[in-house]
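Asks: need a structure here:
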Amino acid sequence: MASNMTLITDGASPYCEKARWALERAGVSYVETKHVVVLHMLFTRGLGAGTSCPKLVMGRSSERVVLQESPDILRFADKNIRNEEDRLYPDDPDMQRLVQAWEWRFDKQLGPHVRRWSYCYLLFEQCSYDLLTQGAPMLERVFGWILMPVLRRIVYGALYCNKPGAKERSLQVVEAIFKEVDELLADGRPYICGRRFTAADMTFAALGGPMVSPPQYGAWLPGIEDCPTDMALTMESLRMSPAGRHILKIYDTKRHRLREVEEEVMPSRIRTFGFQGLMKSFLDLQK
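Replies: The predicted structure is shown next:
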C-alpha cells in the first residue's frame, strides 16, 4: 500500500535530516523524494512558504496539506506517539516552552552557521557533487554534473560564503552554541532540557551533526579523514567536547524507531530510481 505522504528533501540538508528522523522515530509511513540542491526548487515551487526543504506533502490535489518547516513536521510526527514520555514536546507548559525556545535557537542560529561553515570548505572539493546530488533521480544527477560549476556558485553566494570572514564568523557562532550546551550538561543532566529526550536534543544533534560526523547520520557526509585539514582538526576538537559527545551519544541511542511502533507501520522508503551503478560509470568516464 503506497503512502500518501511525501517528504521532499535536498542534498545533505540537516533540516531534512531533522524531519526524516522525527517521522521515522514516530513510525510515520512516508516516501522520501530527494532532489539536487537548487534544482529542488522546481519541485517545491507552488507548495507555499518559499522553496526550501524539507516539505511534507500529505494527500493529493484539492485535499493536499503541506507542512512547510521542520518544526511543523516534528509536531505532526509527535502526535503519532501515544506514550507522553516518548514525545518530543512535553505536556508540561513550562517545559514545552523551554524545549521550543532551544529548538528555535538551534534552527535560527546553529543550523545556518553549520551549513555555511561546512560549505565554505566543501563546495569546491570533489565530494561536493555527492553532497549536493545524493539520492536524486538519475536525470537530475546528470544535469547536476553538467551544471555543477554553476550550482556551486549559486549555493556559495546564497549562503553568503563569499562574504569576507564568513567561515570564521560562522565557526565562532557554532563554537559559542556548543559551549552553551557544554555548560548545560555540566550539571550531569542527560539531555539539554533535563531528564528526557526532547525536540531540543533532536534539533541540536541533527543540525550540529555535520560538525562531528556521527556514523548514524541519515544523509551521506564525508568522513572527517576526507575533509580538508583545518576543517578536520576543528571537527575532531568539537567531537571531544561535551556537546559533541552528546550529539554522538544521541545518534547512537536515539536515531531509531520507537519500539512501540516498530511492528505497526510500513517502513519508510527513499525513492532513488536505482541509478547508482550507472552514475558511477558515468562519473568514471569524466575522470
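
Asks: Please make it C-alpha for all contacts and neighbour counts, starting now.
Replies: OK.

Asks: how many neighbours does the nearest residue to Pro90 once chain neighbours are set aside have?
Replies: Nearest residue to Pro90, sequence neighbours excluded (Cα to Cα, 6 or more residues apart in numbering): Gln96, at 5.4 Å. The local packing of Gln96 (other Cα atoms under 10 Å) involves 16 other residues.

Asks: Now do Gln96 against Gln172, distance only.
Replies: Noted for Gln96: a distance of 29 Å to Gln172, by Cα to Cα, to the nearest Å.

Asks: before we move on, back to that, mind checking the SS state of the residue nearest to Pro90?
Replies: Judged by DSSP: H, G, I helix; E, B strand; the rest coil, the three-state class of Gln96 is helix.

Asks: Same check on the one 5 residues further on?
Replies: Applying three-state DSSP to Ala101 yields a three-state assignment of helix.

Asks: now the other sequence, so there's something to compare against:
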Amino acid sequence: MTTAVAENGSAATLSPMNMKPTTETQIQGQAPLRVARVIVNLFSRVGKREPPAPEKTEHIRLISIATSHFVEKARWGLDMLEESKESPLFYTEDLHTPAFASFFTVPASKNKASQTPMIVRSDDTVMWGSDTILRELCSGKNGAPINLYPGDLKDEIMELEDELGRRLGASGRCYAYGSFMLDKQYYGLAIQQTTSNCSKVEQKVFEKMFDKGIDKALIDLMNINDEVMETSARELRAMFGELSDRLERTGDEYLVGNTFTAADLAFATLVYFIVRPPECEPLLIPEKGMPPKLLGLFHELAATKAGQHALKIYKKHRPVDAAGKLVLKNVNQNHNPFKLF
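Replies: All right, here's what the predicted structure looks like:
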C-alpha cells in the first residue's frame, strides 16, 4: 500500500513547496546522477537499529535530509512515539543529501515521489510529507498514545498547520538556501550544512559535484533569485509578526487551545534553523562565517515573541538526551564492498 501525499502548496509569489519531483527516468537520463547513484549505493548501506526496548516491535525507516525543517517535524513526532512505552514504534533515520535523497525515495515510493521526509513501515506502507506522517502517526489513531490534534481543536490546528507550511516552508527554505548559493564564497558552508551525518561516500560525491551542476539544479528547483529572496524575507517577517500578535492578543502559552499541539510543533520545526534552539545543535552549523544578511534576519526573528515561543516549545517538549540535545536515530551507513575479512 502506498499513500501519495505532497506538502502543502506555497504562497503564489514563492516557488512551490512541493519542488519539482525527480523521477527514475530523470535519474537514468542524466549521466552524472546515474553514476553518482551507482557509487553511493556501492559504498553505503541502509541500516536498521536494534529495538531500544522489548515493547518496540514495529520498525519505521525514515528517509531524510538531516537538516530539512520538514524532516525535523516528522522526526519530532517519531521521537515522541519511540519515547512512549505505550507505542510499539521505533525508527531508523536513513540520512541523505539534497538531490541524492531521491536515489532512495524514488524506489521506496515506486517512482511516485522523491521528497523527504518519507517513511517506510514494517508492512511496506510508504508515506511522504511531514503533515501526512504527523497526522497519521500522532493523532491518536488506532489507539496511538500521542495525539497532537485533540478533539474539537483538530480543525483549527490543521488549518494553522497548513498555513504555517505554505508560508514558512517555502520562504524559509528559499531564503536559507539562496543566502548560501547565490554567492559562491559560501559554497563550503552550504556543503557542510547539507552533507552532515550522511555516509562518507555520499558526502564526497556531493561535494565534488556541487559546483558542477548540483548548485544550479537546486537553484532551479526552488526558483531562487534576488526577487524571491526579497519576497521570502517579507513573508518570514509577516508570519513571525502575525504569530507574535496572536500570542500577545490571547495571552496563551500555546498557539491553539492553550495546550501543546501539532500547531506549536509545526511552527517550532519550520523555524528551527532560524531561531537555532540549543536542542538542535546536531543539525546546525556554527554562525561563524555565515552570510551577515542571513544572520541579521535570523537574529531579528528569533528576538520576536513568536521566535521566543519556538525556543520555548523546543525546551519544554522536544525529546532530547541527557545533555539536552536531540539524537539522530541513525546507524553507520558506510559500507566497503571489497572488504574480505
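
Asks: if we can go back for a sec, now which residue in the second structure aligns to the residue nearest to Pro90 of the first structure?
Replies: Residue correspondence to the second structure (TM-score structural alignment): Gln96 of the first structure is matched to Lys154.

Asks: swap in Tyr251 of the first structure?
Replies: Using TM-score structural alignment, Tyr251 of the first structure lines up with Tyr314 in the second structure.

Asks: That match: which element?
Replies: Using DSSP states H and E, the element containing Tyr314 of the second structure is helix 305-317.

Asks: now Glu168 of the first structure, nearest residue through space, not along the chain?
Replies: That would be Trp117: by Cα to Cα, 6+ apart, it lies 7.8 Å from Glu168 of the first structure.

Asks: residue nearest the centroid of the second structure?
Replies: With distances taken as Cα atoms, centre = their mean, Val71 lies nearest the centre of the second structure, 2.4 Å away.

Asks: can you pull the contacts of that one?
Replies: 64-65, 116-117, 130 (Cα atoms under 8 Å, 6 or more residues apart in numbering).

Asks: Inside helices: which ones of those?
Replies: Counting by DSSP state H, the part of the contacts of Val71 of the second structure found in helices is Ser130.

Asks: Farthest pair within the contacts of Val71 of the second structure?
Replies: Farthest-apart pair in the contacts of Val71 of the second structure is Ile65 and Ser130; separation 12.5 Å (Cα to Cα).

Asks: Now the common contact residues for those two.
Replies: Listed as contacting both Ile65 of the second structure and Ser130 by Cα under 8 Å, 6+ apart are 71, 117.

Asks: picking that back up, just put the contacts of Val71 of the second structure in a markdown table and tack on distance to Leu78 of the second structure.
Replies: Shown next, in a markdown table, are the contacts of Val71 of the second structure (distance: Cα to Cα, whole Å):
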| residue | distance to Leu78 of the second structure |
| --- | --- |
| Ser64 | 13 |
| Ile65 | 15 |
| Thr116 | 14 |
| Pro117 | 12 |
| Ser130 | 11 |
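
Asks: Can you list the residue ranges for strands in the second structure?
Replies: 58-65, 89-96, 118-121, 126-128 (DSSP state E).

Asks: The third one vs the first structure, mean deviation?
Replies: Read that as strand 118-121 of the second structure. Compared with the first structure after the fit, strand 118-121 of the second structure shows a mean deviation of 0.5 Å (mean Cα distance after the TM-score superposition for the first structure).

Asks: Which stretch of the first structure is that strand matched to in the alignment?
Replies: Going by TM-score structural alignment: strand 118-121 of the second structure matches residues 55-58.

Asks: The matching stretch: which residues count as buried?
Replies: For stretch 55-58 of the first structure, burial by neighbour count (16 or more other Cα atoms under 10 Å) applies to 55-58.

Asks: ditto for stretch 303-313 of the second structure
Replies: For stretch 303-313 of the second structure, the neighbour count (16+ other Cα under 10 Å) marks 304-313 as buried.

Asks: Closest one of these to Ile274 of the second structure?
Replies: For those, the nearest to Ile274 of the second structure is Gly307 (8.5 Å; Cα to Cα).

Asks: pretty sure that closest one contacts Leu301?
Replies: Yes - using Cα atoms under 8 Å, Gly307 of the second structure is in contact with Leu301, at 5.8 Å.

Asks: Spit out the residues that contact those two alike.
Replies: Common contacts of Gly307 of the second structure and Leu301 (Cα under 8 Å, 6+ apart): 240, 275.

Asks: Please report how far the nearest residue to Phe275 of the first structure once chain neighbours are set aside lies from Gly277 of the first structure.
Replies: Sequence neighbours aside, Met138 is the residue nearest to Phe275 of the first structure in space, at 5.6 Å (criterion: Cα to Cα, 6+ apart). Taking Cα to Cα as the measure, Met138 of the first structure falls 10 Å from Gly277 of the first structure.

Asks: returning to what we had before: just give the number of residues close to the match of Tyr251 of the first structure.
Replies: Applying other Cα under 10 Å, we find 23 residues neighbouring Tyr314 of the second structure.

Asks: go on, Ala205 of the first structure?
Replies: Going by other Cα under 10 Å, the residues that sit close to Ala205 of the first structure add up to 28.

Asks: In the second structure, what sits opposite it in the alignment?
Replies: Looks like Ala205 of the first structure aligns to Ala268 there (TM-score structural alignment).

Asks: What residues does that match make contact with?
Replies: Ala268 of the second structure makes contacts with 309-311, 313-314, as judged by Cα under 8 Å, 6+ apart.

Asks: do you know how far the counterpart of Ala158 of the first structure in the second structure is from Tyr177 of the second structure?
Replies: Alignment note (TM-score structural alignment): Ala158 of the first structure maps to Leu221 of the second structure. Distance, Leu221 of the second structure to Tyr177 of the second structure, using Cα to Cα: 11 Å.

Asks: before we move on, what about Glu230 of the second structure?
Replies: Distance, Glu230 of the second structure to Tyr177 of the second structure, by Cα to Cα: 13 Å.

Asks: Ok, Lys204 of the second structure next?
Replies: Going from Lys204 of the second structure to Tyr177 of the second structure by Cα to Cα gives 20 Å.

Asks: from the buried residues of stretch 303-313 of the second structure, which single one is nearest Glu163 of the second structure?
Replies: Proximity of these to Glu163 of the second structure (Cα to Cα) peaks at Ala306, which lies at 15.1 Å.

Asks: The closest one: what's it in contact with?
Replies: Counting by Cα under 8 Å, 6+ apart, Ala306 of the second structure touches 240-241, 243-244, 247.
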